[in-house]
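Chemist: okay, structure incoming, though there's no sequence with it:
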């Protein structure tokens, strides 16, 4: 039997693994900037394992953006993909593309207890939807729907591009400045790695500070070291993440809980847990009581998107073989 490969492709990194017996093997992380196309990256991955094109029977790639049709253009990197050309180049029998947060959401079904940190205590309702939201290169949002008997369906979406919600006069002033620069201000403009730097520059412009920090990593490091401007940036970031996550809970009736994923928040996990995230999450006026008992977790698992891509491939193969 030929091998199955799964991939989780973001703006900066492409993660690949073999999927065998419902388990990830030979995980590698490659920089998307180092390759002209996904075919080149996969070929490089296979060569590193001593495998030639034609070794793969099926591939599932989790990709950022709406999935459908023959051609796909990656949202946060320079790659493009033609399904037919990909299969022809790599001699693959079957290619499945899924939205990256569909895969991320499915990955939550395989989490082990030590791979998540409780941020807001509560008891998840097993028959209610679950929100999965994560700042990274962009902002991803996914939904898990319970189907019964321990089965779940992941709903793709582009919730990172919703309007940035305003909860205070300070936030309104920041929004106004951003609107002057960007026009439409989305949640992703702020809730992403680059969003940290954009917020920092905005506060410097509004308050007359000189800009000393030049990267998102410098902003978060300065905040953890006590720099007052950077501390406000990180606090605003956490509060806005809470507000956007709470909006999703109300929209979906997601009393099954919320998972915070992605590469940004774990870098300042202790700050995040002590921030205004929880307050902003449930501050919804007359509907604030709705949030009673809804838990929130910060996910620390290393490769949940790859795990979810494996689950997606497994489910697709099950359906193709006539499963219920």
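Modeler: Received it, and whenever you're ready, just let me know what you need. Fair warning: this is a prediction, and the values are worked out from it, not measured in the lab.
Chemist: going by C-alpha atoms from here, please, whenever you check contacts or count neighbours.
Modeler: Will do.
Chemist: ok so residue 24 is a helix residue?
Modeler: No. Residue 24 is assigned strand when assessed by DSSP: H, G, I helix; E, B strand; the rest coil, not a helix.
Chemist: from residue 3, how far out is it?
Modeler: In this structure, residue 24 and residue 3 are separated by 12 Å, where distance is defined by Cα to Cα, to the nearest Å.
Chemist: more neighbours, those two?
Modeler: Summary of the neighbour comparison: residue 24 and residue 3, criterion other Cα atoms under 10 Å, with residue 24 having more neighbours (17 against 14).
Chemist: want to compare, so here's the second one:
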């Protein structure tokens, strides 16, 4: 049962599409190129020992449809026939999945590749603009998504085709700039001796910031989860949570601006994931764009680059559906990532 290394991106309908994150898994079935995806309830990855069992129990047992193909977007690098998820115990074994679940073809891509596909295909009704700047058609784009981790992907347009560029941009270094930063950075929990962007810009990163603020202030933490920090910060009922959200937004602006320069993303920077959607009021305050644009000597360029929050509740699935309908529109590599019965 060889892995395909071809350039034929077409897959047989019906197609199961899945967005597999560290915490949740989202699935839908696309009947044909003109249909809207049939969505299924969101599954918690911790509730199932394997992805195969989650698909069988959470999808196939709940429908008479039998997908012939599957396109799965996963949080983690895709190397070989055993694909470990970065923030989950699930392991994807495409050959075993074909045998056990009856698929003819399986394709696996990076989860933020799927978010990049969404950034190329979502309409304005699913985007909340933050600050100034305008999209330059055909220009590069960037997707940044704080969630269970910090996902990053680029999107490059050439030859009438969108090429998603996955990577591990969430693990770049981030350092102090202000006096308050210099007080807090020694208190942030590092990873192997350094502070990466992901150590601050994800769910546990928000807790990292919050606990450092409480320690610096000599106060006891009130919130115990990222959602509590978010809610207390937005309603201003906990001063440490208020500052945590302010710093989170500032650091996100800095990192988003850095990535905009890396890709010269004149097509826009798109913030994905549930955290960004929840903190839109904080992102709309001046500090996010101020941090994004504070990139001397290139601040004038950054001021022309628009930033958006993706508000579609299932953006990655939307991106996968767009790819499944018209794969020729996207330059998604299948080499080493496509398996056939």
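Modeler: Nice, thanks for sending it over. What you see is a predicted model, and the numbers here were worked out from it, not measured in a lab.
Chemist: need the TM-score from the superposition.
Modeler: Comparing the chains after superposition, counting by TM-score structural alignment, normalised by the length of the first structure, produces a TM-score of 0.92; 316 aligned residues with a Cα RMSD of 2.0 Å.
Chemist: now the common contact residues for residue 24 and residue 3 of the first structure.
Modeler: Residues within reach of residue 24 of the first structure and of residue 3 at once, by Cα atoms under 8 Å, 6 or more residues apart in numbering, are residue 18.
Chemist: the longest strand in the second structure is where?
Modeler: Secondary structure of the second structure per DSSP state E: the longest strand is strand 150-158.
Chemist: what's the angle between the very next helix or strand once past it and strand 150-158?
Modeler: Past strand 150-158 of the second structure, heading to the C-terminal end, the next element that is a helix or strand (DSSP states H and E) is strand 161-166. Strand 161-166 of the second structure runs at 150 degrees relative to strand 150-158, counting by axes from the mean of the first three to the mean of the last three Cα atoms, to 10 degrees.
Chemist: helices and strands around strand 161-166 of the second structure, which ones?
Modeler: Here strand 161-166 of the second structure is seen to pack against helix 111-121, strand 150-158 when contacts are counted using 3 or more Cα pairs under 8 Å, 6 or more residues apart in numbering; DSSP states H and E.
Chemist: now mean neighbour count and distance to residue 184 of the second structure too, for these, in CSV please.
Modeler: Formatted as CSV, the entries for these read as follows, by neighbours: other Cα atoms under 10 Å; distance: least, Cα to Cα, whole Å:
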stretch, mean neighbour count, distance to residue 184 of the second structure
helix 111-121, 28, 30
strand 150-158, 23, 20
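Chemist: could those go into JSON lines alongside distance to residue 262 of the second structure?
Modeler: Putting those into JSON lines (distance: least, Cα to Cα, whole Å) gives the following:
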{"stretch": "helix 111-121", "distance to residue 262 of the second structure": "16"}
{"stretch": "strand 150-158", "distance to residue 262 of the second structure": "9"}
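Chemist: and stretch 218-234 of the first structure, end to end?
Modeler: Across its full length, stretch 218-234 of the first structure reaches 12 Å end to end, with Cα to Cα as the criterion.
Chemist: repeat for stretch 123-142 of the second structure
Modeler: For stretch 123-142 of the second structure, the first-to-last residue distance is 16 Å (Cα to Cα).
Chemist: so it corresponds to what in the first structure?
Modeler: Under TM-score structural alignment, stretch 123-142 of the second structure corresponds to residues 112-131 of the first structure.
Chemist: can you give me the strands in the stretch 101-250 of the second structure?
Modeler: Counting by DSSP state E, counting those that start in this stretch, the stretch 101-250 of the second structure has these strands, from start to end: 105-110, 127-130, 141-146, 150-158, 161-166.
Chemist: relative to residue 284 of the second structure, which of those is closest?
Modeler: Counting by Cα to Cα, residue 284 of the second structure lies closest to strand 127-130 out of the strands of the stretch 101-250 of the second structure; the figure is 5.9 Å.
Chemist: quick one: the helices in the stretch 151-300 of the second structure, in order.
Modeler: 179-184, 203-217, 226-234, 239-263, 274-278, 280-283, 286-293, 299-303 (DSSP state H, counting those that start in this stretch).
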